[in-house]
Structure formats: structure tokens, C-alpha cells
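S.K.: Sequence below, structure please.
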Amino acid sequence: MLSGTLPSSLFTLPSLEYIRLAKNKFRGNIPLELFSLHSLKGLSLASNKLTGQIDVLDNGSISQTFQLLTNLTYIDLSSNSFRGDWDLDALLSSLTNLETLILANSGVSVTTSNANHYVNPKFGILSLASCNLKVFTVSFRAMTILKHLDLSNNNIQGHIPEWVGEIGVERLLVLDLSNNSITGTIPNVFEDWSGLEGFILNGNQLEGKIPTSLNKCQNLRIIDLGNNHLNDTFPSWLGDLPKLQALVLRSNYFHGGIEASSTVKSPFPALRVLDLSNNGFVRQLPSKYFQNFNAMKNVVKRSQKPEYIQVGRMYYSIIVVVKGTDRDFKQILIEYTVVDLSNNKFEGYIPSIIGNLNSLKVLNLSHNSLTGRIPQALGKILEIESLDLSWNKLTREIPQTLADLTFLGFLNLSQNDLVGPIPQRKQCNTFQGDSFEGNPKLCGLPLPKKCSERPQEPQLEGDGDGNGDAEESEFTWKVVMMGYGCGTLLGFVLGYLMLSTGKPKWFNAVADAAEHMILKRQNNSIYNNISL
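M.R.: Here you go, the predicted structure:
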């Protein structure tokens, strides 16, 4: 929390080798005395409020330049508000001992002639995020032991070069090319990146398929390819990556059903963030994957100190739809688990097994074609904070179990076919009408429509995970009604015959006719005498 300007006397110590003043509130210019400190090996001024013009080359006696600080091995000026144009080729040629250069969000612009200049073979970290870089410079090709390459949020255009696989051979941990204008396909050249932990290419114009050579990168923790033009089926083979924590494929052209790989017995065991939203996935929700998402079950904090998803030495940042809006997480807690399958073409029922993900924080299944009832098992996700099931074709009542989700801060069940009263207790009383609008048969606060006094048709318990379950529920109700009207013994006999003979059509017709006659003779008090 140190503040004020940097004292010039600090930089006059003749043998000073390392200056680390990161994460303070210093403001103003860097003292000129710094640029005469030839003994300096490491400089970190990151995350302050420093300003002023700083350059690489010596353009005059009053210029602030790093060109003569030839002993520097480490420079971190990130997250400040400097000005200046840095020639990357000149910098790397002058500072031949440099191993780490971090200028991300420093205010400095980086240019290059894209010539293949000599670079220190020990170069390990290069972070040039938000530096107005326009090309994928060929100088990177010589950085054979690079561990971290961050070129995100620049103006890089063109294709990813085929020689990208030569960068950091066997030791590269992070490749972040997100939020550029990169086109073409992702080259299939990653067999040698056995140590790769983060593969982040979101926010480009990439086409084609996900390269299968990523399956060789068994240490991958993050794969973020969202917001591109990729056209592929779901890469089920990625389920074999034992350490994968985040898989983000949102806003592409992925299509087809999400089928589990027959060669992967326990897919995605470490996954904490799954975002497949805004694609063209069809058919059923992936029940088998829900069953194996062990990292979303019974998450226990290992310490009081917050832990975040990291790749290499850097925190992973992500945009997640929370409470109906995009939320930018600069760093995401390791226990903040997310499943977002919204804006696809999924059909069928919501599987009850999703309730086993009891540490899930965000569940978004909105804008699909899901049918059936909302599973009561969702009430077991006690940690959930945001639940969006809107714009589907869900039916039946809202489960009372949702009212017990004490951490639920956002609920959207709008634009479905839900019926009956809205639960009037606990957490459900905290939501506004827009959480339930678009369901004409819903009633009760916060909607203006009041519920009638007449009891509704009783329902059988169970979540109905498929059409078979729904049919069986309806069929069992017929047997109960017939048993009530015709005598318990006769009802059981009829039920036994129908179940044992596979419900032949002629018998169903007889049962339906008998049921119709019985219902006609019974008054509304029948509903008060039946206990489910």
C-alpha cells in the first residue's frame, strides 16, 4: 500500500541489483537515475499507477531508455500507464541477458520488423498483452525453452505459423493468443508440448477443427477456444486429459450430439468449468459426463487463503454468464464451478443426476428445447448461486426443493410451460416477477395471478428423466384411479395384467373407457382423499 512518487535516491545505490516494488500505489514518472544503474539485474514495478514516457533506444540526453542496462535479466512493468514505442528487435538485441519481459497492460506499444534476430537462449517468459502488437514475430521461433507466451489483446492478424510448435519445445506452459484477429486453422503441431498447461485462443477468427495432437498434452489445465468460427463435433477425446479444469468452446459452430468416448472410462475427472454455450449441439444433455464431473462434487476448501485456477505462474481469466449478464473474472476461485450449455438445441429431460454436482455454483441451460419437469434433485445443489432454465419447454410444478437453496441469488424460470403455485417460502420469496414470467399457468406471488382454492390434480413423486418415466407415471395414475373406483383388488389385478402383458392397445382402450366413466361419476372430493 505504499504511495507517492518513487524517490530518486533509491536508484543511486551503486551496487543495487534487484528492485521489486510491485503491487503498490506509486505514481508519477520513473526517476532518471534508474537508467544509469548499470548493476541492475531485476526490475519489477508492476501494478502501480506510474506514468511517463519510457523508450528502448537512446533518443537524446533526457530520454529514459533501457538500452544501456545490459545486465537486466528481468523486467516487469505491467499494469501501469506508461507511454512509449518499444522496438522488440532492438530490445532483445541490446539486452542479451534478458530472460523475462512482462509489459502486459503497461501502456507501452511494441513494434517489430519481424526479422529473425538473435535472442538469449535462456529466454523464459514473454508477456506482451495489450501492447498493440500486429504480427506473430519470427523472433519467437528462437525461444526454444520459453515457458510462458502471452500475446493476448493485440492486433495480430494472419495465420498461426506452422513453426509455432518449435517455441518452448517440451517446456512451454502457457500459450495465450486470445483476443486478436488471427485467421485460418489451428495447426496440428503440439505433440512435443508435454508440459503445456494453458492453451488459450479465444476471441479470434479461427476455423476448422480442434487439433487432435492436444491429446498428447496430458498436463493441460485450461483449453479456451471460445468466440471463434470453429466447426467441429464435440471433442470427446479431450475427456482423457486428467488435469483439465476448464473447457471453454462457447460461441462457435460446434454441432451434433455430445457423446461420451467409448475409450475413456472416467472422462473429465478434474473439470470445474464447462462452457459450451452458443453452439449447435443437439439431442440429450450429456448425463454420463455429469456422472463423472467429480471435481464439481463435495468441494472442500483446503485453506482459508483463496486459491485460484492458475496456468504456469499466471491466473486464468474468464467471462462467465452469471445472473443473466457477462461477468469478467480476472481470476477465478478454484471452487467456483460452472456448467453453461445455454443457446443450443438440446432436447429431452433434465437428468436428475445433475443434482449430484452439489458444489456447482452456476448452472445455465437456458434457450434450448428441454421438456418435462424440473428435477427435484436440483435442490441438492446446495452451493448454487445462479440457476437459469429459461426459454425451454419445461412443464409441471416448480419443485419445493428449490426454495431450500439458501445461496441462490439468481433464478430464471421464465418462458416455459410451468403450472401451479410458485413456492411461497424461503429463497423463492426473494425473486421478482421476471424470474417466472412467460408461464401462463403459474400463479402466486410475485406474479399478479392468484391461485384458485381448488386443489390441483395430484402428481406422483419422481423426476421423470425420460419419456419412458413420464409414460410410466401416467400409466400408474390410471391404475390408481381404476383401483379407487372399482375396488382395490380389481385395480391391482388390472394393473398386474397390464404390466405383465406389455400394455396391449386393446387393454389400454378398455382402461381409458373405464377411467372416463369412473371420473364422470366422481366429484371433486376425490382429489382430497388420495395421498401420494
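S.K.: hey, let's count contacts and neighbours off CA atoms from now on
M.R.: Will do.
S.K.: mind checking how far Glu347 is from Leu271?
M.R.: When distance is defined by Cα to Cα, to the nearest Å, Glu347 is 24 Å away from Leu271.
S.K.: ok, these two, which is more surrounded?
M.R.: More crowded of Glu347 and Leu271, by other Cα atoms under 10 Å: Leu271, with 25 against 18.
S.K.: For that one, which non-adjacent residue is closest in space?
M.R.: Closest residue in space to Leu271, ignoring its immediate chain neighbours: Gln245 at 4.1 Å, by Cα to Cα, 6 or more residues apart in numbering.
S.K.: got a list of what the one you found touches?
M.R.: When contacts are counted by Cα atoms under 8 Å, 6 or more residues apart in numbering, Gln245 touches Arg221, Ile222, Ala270, Leu271, Arg272, Val273.
S.K.: among those, which are in strands?
M.R.: Among the contacts of Gln245, the members found in strands (DSSP state E) are Ile222, Val273.
S.K.: compare with the first, here's sequence two:
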Amino acid sequence: MATSLPIPLSSFFLTFKNSTLPTIILIFPKFHPSSVGLQAYSTSTFPIQGLQEKSHPKSKLVSLDLSDWAYEQLTIDKHALEGLVHNLTEVRHLFLDGINMALSLARCDLQGKFPKNIFDLPNLNRLYLGDNQLSGQIPRSLGNHLQLTHLDLSWNQLSGQIPFSILNLMQLEYLGIVRNTLEGSIPDEVTAFPNLISLDLTNNLLNGTLPSWLYTAPSLKTIYLSQNQFSGHIKEFQSKSLESIELENNKLQGPLPSSIFQLLNLTELTLSSNNLSGVIELSMFSNLPNLKLLDLSYNSLSLTSNTTSTINHILPNLTRLFLSSCNLSEFPQNLKGLKSLECLDLSCNKIEGKIPQWMQEVGNDSLTYLNVSHNSLTEIEHFPWKNIEVLDLSFNLISGNLPIPASTIRIFLISNNSFNGEVSSLICNATYIKVLDLSHNYLSGTIPQCFRNLSNNLQFLNLKKNKFYGTIPPTFAEGCQLSNFNLNGNLLEGPLTPSILNCNDLEVLDLGSNKINDTFPHWLGSLPFFQVLVLKSNHMHGSLCVNSSKSSPFFSKIQIFDLSSNYFSGPLPVRYINSFEAIINLEKIESTMSYMGLNDLGGGGFYTYSIGIVMRGQYMELGIPKVIGKLNLLKGLNLSHNNLNGGIPTSIGNLTSLEWLDLSSNRLSGTIPNRLADLPFLSSFSVSQNQLHGQIPQGKQFNKFGNDSYEGNKVVLIGYGCGVVFGMSVGYVVFQTGKPKWVNLVEIQHEKKRRRKSKK
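M.R.: The predicted structure follows:
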């Protein structure tokens, strides 16, 4: 048992406030006891380890602060914590954040079930247990704490419903339970929370209608209920004190209440991604002079713009305006004169023609984020914004030469337009650029050599589907930051350059559908974060065999490995399959969900792009290696249209994540292993056009497969047809020669997904 160590009075900082009892704030010196005892004026000396014993006297301690001990390894076991809250009956302020507890804390985070005894402290009026890993339900005893004014349980793993007893907390001023998994409706009573100033229940699973007290609470200033599942109409607000209303990403319906336009103190209003409807004239916000943020995106609203007046004198403080998917047919005239605007999103509307001349007055010195993607713009003359950092013109109809943005640009997206001509080297003046996406245009010429000068900041470079010719830039500088490099679908020639190894963070390299002439780049396997390699449809040649005797794994994090339509020879590289740890090891699954993305677009966006997937080998005399059964996170396996011989290895039955398996059009013999019937997620299966015989496995998933799954064999036909389900979330390896129909479907699905993400 750890020994107690009393702390001398000189170690304390004492403050005396205007109250019947002194407030004693305990600040502990930096030492490393395994258990800490507390000694204070007018209290008995008692070790924390012994607080649970009834023989210890009650303490008159009013404020106890044990914060910020993450680096001191302070440990308090579960029983000590229970004793702490049981005996300190006079405590009004208890601060535990930052302590490392052996059972209840991990690093700075409380863990385990919610400590119900925390509410045995009758005089406690502020409780902060946020940013931990507490689980379970919020106890009903919460409602016994009638003096509580501040309660923060945010960033935990709390579940269940908010207890109805919370309505007893009539003194509550701040309530925060952000990012948990709470469900059900918010407890409702018209007279609840008369002193509430701030409510934050963002990012839960709460549903039902908004509570009635939300509209009547007289002191309420901030309402944060985003990222939930609230439904119904927004009713009329009676309180005039509201400053911030954030309700985005719910299921709210109906028109905007007229009272919103009378909230004179309102600074933030975000209602995006709901089902709100009706026609709104932007001048309706004319009575909100303090409004800084307005977001009405992704509803069923139709916005109209008053062509006879401007709002420069109406909304002088507006800095962020988001009107994506609001049925706009032109740039709103109400934007004129908004010289302080910083972020403007007009994407996913029906705006045609060119950006009007008067738009250069909108945020000329202040605008840093502009998104006009997914419209029908046809012309861009110039960019007058001097400090622009994020500019998204993608998915329009713009033609002509590529415009050069200001040198301050960090994100430049112009994909899916009709830009043509060569790329000027002036673009390399944008030395801070992180993301450059010029894909799906008609740009030509050679890739500017100066791109290598951008490599210290450039992370995403996408030149896919253009007409670039010549060679890949021959040198990549040391310290290269590229993580995603896509040159797919151009006319590039020549070999690959080993200097790409200077890009130590490289995750994606897509060189498919070019004219690259080289042997297989085994050296890429040493990149520590490398996940996607696409070399399909080039002039690659030579053996796939690994000559190196090194035992270190190759391509250990690979998830997509596409060598289709080349001239490779030799057997299937078993060593590579043995090294595919990201598909073999379950612990790697989390990294699979996050690649090919960048969470930093200034306006709160997320940039990502898809990779077309096909892998195929040339006609080779080889069988399916048993080692394929080690890839236990494999979602799909397509070895169709090759010259594979031998039997189907029973080890495929180990691929418990497999959703589709296509071994058709080979020379496979033997029987279909019965173990395949145990694959729980197998939804598509084909072994047609082989030399198989015997019975087809029966039961489970095999009852769903049609006769066409077995055509061209000598097997007993059972079952009926089923559609193809394709999942890419973990990894897959496909070797084929004929591009099947599902590949086109997959590419279309990925493109639709990318468009949806770019809209959001």
C-alpha cells in the first residue's frame, strides 16, 4: 500500500473570500509520491488513500484543485476517489482535470463508469469532468445538486438519456455535454432553467423536438445543438438575449421563425444541413447589425436578392457567409459593400456566366475563403482578392487559360472544368500552397519543373485526366511534403525517379494510364506511410520477383496495389502479400479510414479525391498461393481472366471480411472448398468458366448465388441470382485482364461520393 505524505501549510495558496467559510485552494508542489495526503488549516491530516474510512473526520475544505498533474504521475485509486467525494462535504469547487489516476484515469482522462458518488457533495456548485473517457449513464442523483451552476461532461463516452431530474437544477447557468452518445429527447418543462446562459449539447444522438424552455429561458445567450437528430419546426423565440444559435446537421423542418430576424444581439446563426423550407430575402436580416456568421446551406430554402439595395450598412460586421445549395441563380446583390467579409460559400447553386466586376469590392483585403464550385460559371477574368488562401472553382464550365491566384493561396481547386493551354510557371509563386488540384481539364504541355520548389509545403498534387506530356519531374527535393501525387490519365513517358523517396510522407502515388516505361519500382516499398500504388495501363515491364535478401517488409501499409495492363513477368510476388500488414493486421484498420484526405480548408472543409481501382496481371502460369488467406481484412478478391491453374486454396475461408470473390475465366480445377460457405459477408461469387467439379457448398451465403456463378464447370448448380456489393474501406488486391462491369460501377460510385464530400 502506498504511504501517505502530509503536505506542509507553506505549500498551499490560501485565499479568503466574503463567505462564512474560508476558501482554501490547494496547490501541490512538484514531487512524485504514489499517494498524496492533504493537510490544511482547520482540518485534520488525512491521507487520500484513507478517505474512505469512516473514522476520519469530515473536512471543511471548500475548494480542492488537483488539476494539471498529468506529468507528475499522481495516482488515486477507485476507493480513494469515492472517499474523497464522501468526506469533503463542504467542498463547493472540485477540480480533478489533468490528474493521472491508476484505475479511473488514463493520462489526463477519467475512465470507467460515471462516478455516482460525485454528487454526494451537497454544496458543490461547479463540476467539470470534460475531456475524459467516462462511460455509462448520467445518474439521476445529478438532480439532487440544487446549488449546481456549472456542469460540463463534454468529450466522454456517456450514453443513455439525459435524466429528467436535471430539471431540478434551477440555478444552472452553464450546461455542456458535448460529443457523447446521448439519445432520446431533452427533458422539457416550460419553467425550467430560469438562469441558464449557455447550452451546449453538440454532437450527440439526441432527437425529438426542441424543448419549450429553449424559447422562453430569459437569460439564455448561446444555443449549441448541432450534430444531433432533432426534428420538427423551430418555434418563435421569446427571449431577446440570444447571441448564438447553432442547429446545423439535424432534421429540423418548416420555415424560419420570424422572431429570428428580431434578435438584435445575434452574432452567429448556423442552420445548415436541415430540411428547412421557404423563400428568404437576404434583406430580412437587416435588423441584425451584430451578425458575424450566417450559414443557411443545404436546406430546401430559396434565397432571393434585393437588386435595389445593398447591405453594407445593414450587416457591417458580417465576416462569414455560407449559402451553399440555396437555389441562387446569380451572385446576390446584397453582397455589395461587404468589405470585411472573410469567408464566402456560394457552391452548389445555379449561378451562370462570369464573376461580376463588382465582386472585387467584396472583401478585397479580407477575403481568405471563396467557394463557387458546382455552378455553371463559364469565365474567370482575374482574382482581385489580395489575401485569398482557399479558392474552389471546381465543377464549373470555365474555359481558357489557367488563372494564377495570389501568392497567399494555400488551397487551389479548379478540377472538372475546361481549362486548356500550358500551366504558367507563375503558379510557383504560391510558395505556401498545400493542395493543388488541376484534374479533369484539358491542360497540356510539360509539368512545370518549378513544382519541385513547392515541395516543402505542397501535400496534394492532382493533375489527373489532362494532356500533360514529357517526363515526370526528375527530382524531388529533400524535405518533400507530398503525401498524395496523382498523374493518372496523361501522356507522360520515361522512367520513375528514385528521388521520390525524399517524399517520406507519401501515401498515394497514382501514375496509371500513361506511357511510363520502367521496371517495377521495388524501392517504393520502403516508404513508411505508403498506402496506394497505381501503375495500371503503362509500359512497365520486367519481373515482379524481389531479388533483395532483406527481411524487412515491403509495402507494409499498402491497401491498393494496381499493376494492371502492363508487361510484367514472373510469378505472383508472394513476399509482397506476406508484407501487406495493413490488410493482414486488425490493428491497422483505423488508419484505413483516414487516408487521402486533408482537414484544413479555411472554411471548415475536407479535401479528398478518389482512386480508380483495377489490378491485373498479364497471362501468367501460376496458381493461387495459400498465403492469400493471411489477408484477413480483405474486402474483395478478383483473380478473373487469367491463366490460373491448380485448386482453390481452402485458406480463402480465412478471409472473414470478404464481400466479393471472382475467380472466373481461369483454369482452376478440383472442388469448391466447403469453408467458403462460412464467409459471413460474401455477397458476390463467381467461379464460372473453369474446370471445377463436384458439389457446390450449400447453405448460408451460397443460397443466394445464381447459376451464372458456376457456368462452364462440371458442378451441381444450386441457388439464384444476387447483386454485387462492393466495399473499399479496408483493402483489396485484384489481378485481371478484362475490365469487368463492376469496376466501372465502382469508379462511378467513388466519383459520386467525392462530389458529395466536396459539396459538404
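S.K.: out of the contacts of Gln245 of the first structure, which are buried?
M.R.: Among these, those classed as buried by 16 or more other Cα atoms under 10 Å are Arg221, Ile222, Ala270, Leu271, Arg272, Val273.
S.K.: which one's the longest helix in the second structure?
M.R.: Counting by DSSP state H, the longest helix found in the second structure is helix 741-759.
S.K.: how about that one: buried residues?
M.R.: Here helix 741-759 of the second structure shows Val746, Glu747, His750, Glu751, Arg754, Ser758, Lys759 as buried, counting by 16+ other Cα under 10 Å.
S.K.: Which neighbouring elements make contact with that helix?
M.R.: Judged by 3 or more Cα pairs under 8 Å, 6 or more residues apart in numbering; DSSP states H and E, the packing partners of helix 741-759 of the second structure are strand 607-608.
S.K.: In the second structure, what residue corresponds to Tyr289 of the first structure?
M.R.: Applying TM-score structural alignment, one finds that Tyr289 of the first structure aligns to Tyr576 in the second structure.
S.K.: should've said Leu220 of the first structure
M.R.: Counting by TM-score structural alignment, Leu220 of the first structure lines up with Leu506 in the second structure.
S.K.: Show me what Ile411 of the second structure aligns to in the first structure.
M.R.: Counting by TM-score structural alignment, Ile411 of the second structure corresponds to Ile125 in the first structure.
S.K.: does that match really touch Leu103, like I thought?
M.R.: No - taking contacts as Cα atoms under 8 Å, Ile125 of the first structure lies outside contact range of Leu103: 10.8 Å.
S.K.: so which strand or helix has Leu14 of the second structure?
M.R.: Counting by DSSP states H and E, the element that carries Leu14 of the second structure is strand 13-15.
S.K.: measure the residue nearest to Leu271 of the first structure to Ile309 of the first structure for me?
M.R.: Gln245 of the first structure sits at a distance of 8 Å from Ile309 of the first structure (criterion: Cα to Cα).
S.K.: Could you tell me which residues touch both of the two?
M.R.: Common contacts of Gln245 of the first structure and Ile309 (Cα under 8 Å, 6+ apart): none found.
S.K.: And the strands in the stretch 301-450 of the first structure?
M.R.: Taking DSSP state E, counting those that start in this stretch as the criterion, the stretch 301-450 of the first structure carries its strands at 310-311, 314-315, 318-322, 325-329, 337-340, 345-348, 360-364, 369-372, 386-388, 393-394, 410-412, 419-421, 441-443.
S.K.: for the stretch 51-200 of the first structure, same thing?
M.R.: Along the stretch 51-200 of the first structure, counting by DSSP E, counting those that start in this stretch, strands occupy 74-76, 81-83, 85-87, 100-102, 109-111, 125-127, 148-150, 157-159, 174-176, 181-183, 198-200.
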